[in-house]
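# can you look at this prediction? I've put the sequence above it.
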Amino acid sequence: MKPGLQVERTQLSWERSAFGFLVGGALVLLRPHGPLHAGRVALASIAGLLALGVFALGYMRSRRVRDGGRHVPPPRAAVLLLGYGTAAFALAIVVALVLTA
């Protein structure tokens, strides 16, 4: 395997996670039931901010791996942040669905 492919795969996986947040926000906006209200716009904005955050974390991580070489610590904080962000976003969507039902 060529050196450097790990960095590329890592960057692509972070980008896929960011894209997932963007799709989640778009689905909230494109929901066909009722008018567009502030809650749906807020959820889509949160999804966009989470996507930007995940993309930035992935970029910093891949840059650190590319520049640092061998002794790069595992991405515990970034993965925890991504996991908690995903759980919080899912909870916000559930709460919004319950409140609008």
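Ah, there it is.
# switch to C-alpha atoms for all contacts and neighbour counts from now on
Fine.
# what secondary structure does Gly25 sit in?
What DSSP: H, G, I helix; E, B strand; the rest coil gives for Gly25 is helix.
# SS state for the closest residue in space to it that isn't next to it in sequence?
Nearest residue to Gly25 in three dimensions, chain neighbours excluded: Ala44, at 4.1 Å (CA to CA, 6 or more residues apart in numbering). Classification of Ala44 using three-state DSSP returns helix.
# now Ala44: how far from Leu36?
Relative to Leu36, Ala44 is positioned 11 Å away (CA to CA, to the nearest Å).
# now do the shared contacts for the two.
With contacts taken as CA atoms under 8 Å, 6 or more residues apart in numbering, Ala44 and Leu36 have Leu29 as neighbours in common.
# and here is the other one:
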Amino acid sequence: MTGDAVPRNGPVDPGLQPERTRLAWSRTALAFLANGGLMLHAGHRLDHWAWLTPGAVIIAVSVAVYVASALRFRRVDDAIRSGDPVVGAAPIALTAAAAVVVSLTAAVVVATAH
């Protein structure tokens, strides 16, 4: 057994790294949700569709990020408990891409909607 492997059914990371990561993903999803909600609110108050559509999309992205975080937490926790390597950066890359798209969308909407 190597120094990196955790014995099957053995002790889990005492620093609770997977739980901290899950909380960070949850905060990211909450930030997306708040941004989408604010855009929906502004669109409703201004009666302007340019705020409503991106707001709804951003809220959908927040739900997707939250679900992805729950699934990733389960995979990472299972891998740590079984001593398997933790792989799979696709959810992280997709969340980063979503953050860029959300930011650009908000900037375009603010700059163009009156």
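The structure has been received and is ready for your questions. Just so you know, these numbers come straight off a predicted model, no measurement behind them.
# what does the TM-score come to for these two?
Once superposed, chain against chain, the TM-score is 0.82 (TM-score structural alignment, normalised by the length of structure 1); 99 aligned residues with a CA RMSD of 2.2 Å.
# picking that back up, run a quick neighbour tally on whichever residue in structure 2 pairs up with the residue nearest to Gly25 of structure 1.
By TM-score structural alignment, Ala44 of structure 1 lines up with Gly55 in structure 2. Residues near Gly55 of structure 2, counting by other CA atoms under 10 Å, number 27.
# contacting residues for Gly55 of structure 2?
Asn35, Gly36, Gly37, Leu38, Met39, Leu40.
# gap between it and Leu38 of structure 2?
Separation of Gly55 of structure 2 from Leu38 of structure 2 (CA to CA) stands at 7 Å.
# okay, now the aligned partner of Gly36 of structure 2 in structure 1: neighbour count?
Under the alignment (TM-score structural alignment), Gly36 of structure 2 pairs with Gly25 in structure 1. For Gly25 of structure 1, the neighbour count with other CA under 10 Å is 25.
# measure Gly25 of structure 1 to Arg66 of structure 1 for me?
Distance, Gly25 of structure 1 to Arg66 of structure 1, using CA to CA: 31 Å.
# do Val94 of structure 1 as well
Val94 of structure 1 sits 39 Å away from Arg66 of structure 1 when distances are taken as CA to CA.
# so which of those two has more stuff around it?
More crowded of Val94 of structure 1 and Arg66, by other CA under 10 Å: Arg66, with 16 against 12.
# excluding covalently adjacent residues, which one is nearest to the more buried one?
Leaving aside its sequence neighbours, Arg66 of structure 1 sits nearest to Val7 (CA to CA, 6+ apart; 6.5 Å).
# what of His44 of structure 2?
Leaving aside its sequence neighbours, His44 of structure 2 sits nearest to Leu52 (CA to CA, 6+ apart; 7.2 Å).
# contacting residues around that neighbour?
Met39, Leu40, Ala42, Gly43, His44.
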